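1. sequence and predicted model, in that order:
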Amino acid sequence: MAKLHLIKLSVGTETIESLRQWQAGKQTQTADGLPRHVTRMWPKRADELLDGGSIFWVFQGMVQCRQRLLRFDEVIGQDGIRRCAFVLDPAIIPTTNALKRPFQGWRYLQPADAPADLPAHRQTEDELPASLSAALADIGVL
C-alpha cells in the first residue's frame, strides 16, 4: 500500500474523458510519451509518493479518478523558473466519487482518506452528470 498520495483539482477538464484527451496532447507528455502535470512546487515527501502513490483528480467538486505517480522530472520554464513535472502512468483509474471542496494547488492525501477504486465491473459505466453524482455522494449513496 502507498505511504502517501496527492490530490489535485483538474483545472481545464471537467470529466475523466476530457482529462484523457488533454493528456493525449504532445504538450502534456514527457519525451518518453508519458502524461505529465507541471506544477510550481516540488513535493518534499517525494519518496513516500513514489512508493505506490497516486494523484487523485477532482472534477466539479468530486474526486473521480486517480493515476499512479511514476517519477518527478525537473522542468525549466521559458521564464527560467524551475518547476516539477508529475510523470503519470497513462492508465486513469476511476474511483468512487467523493465530495471535495475547492482548494489551491495540490495537497497530500493519506491512503486512509483516499476514495476506493471502482470495481472492475463498474469501470465501463457511463459517467453520471456532475450534479447527480454530487447529490448522491452528499447523501452517502456513492
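-> In hand now; what should we look at?
2. contacts and neighbour counts: CA atoms only from here.
-> Fine.
3. show me where this protein has helices.
-> 16-23, 46-49, 130-138 (DSSP state H).
4. burial check on E74, number of neighbours?
-> Residues lying near E74 (other CA atoms under 10 Å) number 12.
5. against M41, how distant is the residue nearest to it when sequence neighbours are not counted?
-> Using CA to CA, 6 or more residues apart in numbering and skipping residues adjacent in sequence, the residue nearest E74 is C84, 5.1 Å away. The gap separating C84 from M41 is 6 Å, by CA to CA, to the nearest Å.
6. who has more neighbours out of these two?
-> C84 (19 against 12).
7. separation between the more buried one and I93?
-> Taken as CA to CA, the span from C84 to I93 is 23 Å.
8. please compare the first structure with the one that follows:
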Amino acid sequence: MGLNLIKLCVGCDSIDDLAEWIDYRVAEAKRAGRPPEHHHVTRMVPKRIDDLLAGGSLYWVIKGTVQVRQRLTDIQPFRDAEGIGRCRLMLEPKLVATEWQPRRPFQGWRYLEAKDAPADLKQGKGQSLPPELAAELAELGVR
C-alpha cells in the first residue's frame, strides 16, 4: 500500500459500532434492491485516485485513535440533487483492526502515506485492554 486516506469516524464509539453500521447499510441496500455495497460520501474528491486505488485503504479514527481500516475499491465523483459535487468512497465491507495510533481532530479526510499508517493487528492479537486504557497507552506511545 502506498497511499491511503484517514478520516474521523463520527458517531461511532468502537469498531463494533462501525461494523454494525456497515451491516445495517449493506442490508438496507439489499432490501432496496441496490447492490450490497458499502460506501462513504464525502464532499472533496481526492486528486490522487490512481495511487489510492492501487491497494489503499481508508483508516478510521475512532475516539481519538486510528483503530481500523477498510480497503478502498473505487472512488466515484458525482453531483447530488442540489448540484453539489461529492464523492463516493467505495469500501470493502471487511474491517481490518490496526494498532492504535492517536490522532487529533481534523475536518474532512487527509492523505496518509503507508509509512505513517499503523500496522494491522495480527490474527488472534485482539485489543485485549479496555478501550480507555488502550487509548491512553496509544497517546503515550507505549502501545
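-> Great, that's in hand. This is a predicted model, so every value here is computed, not measured.
9. tell me how the two chains score on TM-score.
-> Comparison of the two superposed chains (TM-score structural alignment, normalised by the length of the first structure) gives a TM-score of 0.88, and 139 aligned residues with a CA RMSD of 2.0 Å.
10. please say which position in the second structure the residue nearest to E74 of the first structure maps to.
-> By TM-score structural alignment, C84 of the first structure lines up with C87 in the second structure.
11. what sits against that match?
-> Residues counted as contacts of C87 of the second structure (CA atoms under 8 Å, 6 or more residues apart in numbering) are 41-45, 75-78.
12. dump those residues into TSV; add distance to A117 of the second structure as well.
-> Output for the contacts of C87 of the second structure, formatted as TSV (distance: CA to CA, whole Å):
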residue	distance to A117 of the second structure
V41	22
T42	21
R43	23
M44	21
V45	21
I75	20
Q76	24
P77	25
F78	28
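13. take those residues and map them onto the first structure. Which survive?
-> Retained in the first structure (both residues aligned by TM-score structural alignment, their matches' CA atoms under 8 Å) from those: 41-45, 75-78.
14. where does stretch 62-69 of the first structure end up in the second structure?
-> Mapped onto the second structure using TM-score structural alignment, stretch 62-69 of the first structure covers residues 65-72.
15. let me fix that: stretch 105-120 of the first structure
-> Under the criterion TM-score structural alignment, stretch 105-120 of the first structure matches residues 108-123.
16. report the buried residues of that stretch.
-> 109, 112, 117-118, 121 (16 or more other CA atoms under 10 Å).
17. residues in contact with stretch 100-115 of the first structure?
-> Applying CA under 8 Å, 6+ apart, the set of residues contacting stretch 100-115 of the first structure is 1-9, 56, 58, 61-63, 95-98.
18. repeat that with 6 Å
-> 4-8, 61-62, 96 (CA atoms under 6 Å, 6 or more residues apart in numbering).
19. ok, now stretch 16-36 of the first structure?
-> Counting by CA under 6 Å, 6+ apart, 13, 85-88 sit against stretch 16-36 of the first structure.
20. where do the strands sit along the first structure?
-> Ranges of strands within the first structure are 5-9, 36-39, 54-59, 62-76, 82-88, 93-99, 106-109, based on DSSP state E.
21. filter the contacts of C87 of the second structure down to the buried ones.
-> 45, 75, 77.
22. show me the contacts for the second one.
-> Going back to what we said before, that points to I75 of the second structure. 88-90.
23. and whatever residue of the second structure lines up with D51 of the first structure, how far from M44 of the second structure?
-> Under the alignment (TM-score structural alignment), D51 of the first structure maps onto A54 of the second structure. Distance, A54 of the second structure to M44 of the second structure, using CA to CA: 20 Å.
24. before we move on, what about S128 of the second structure?
-> 36 Å.
25. try P36 of the second structure
-> 24 Å.
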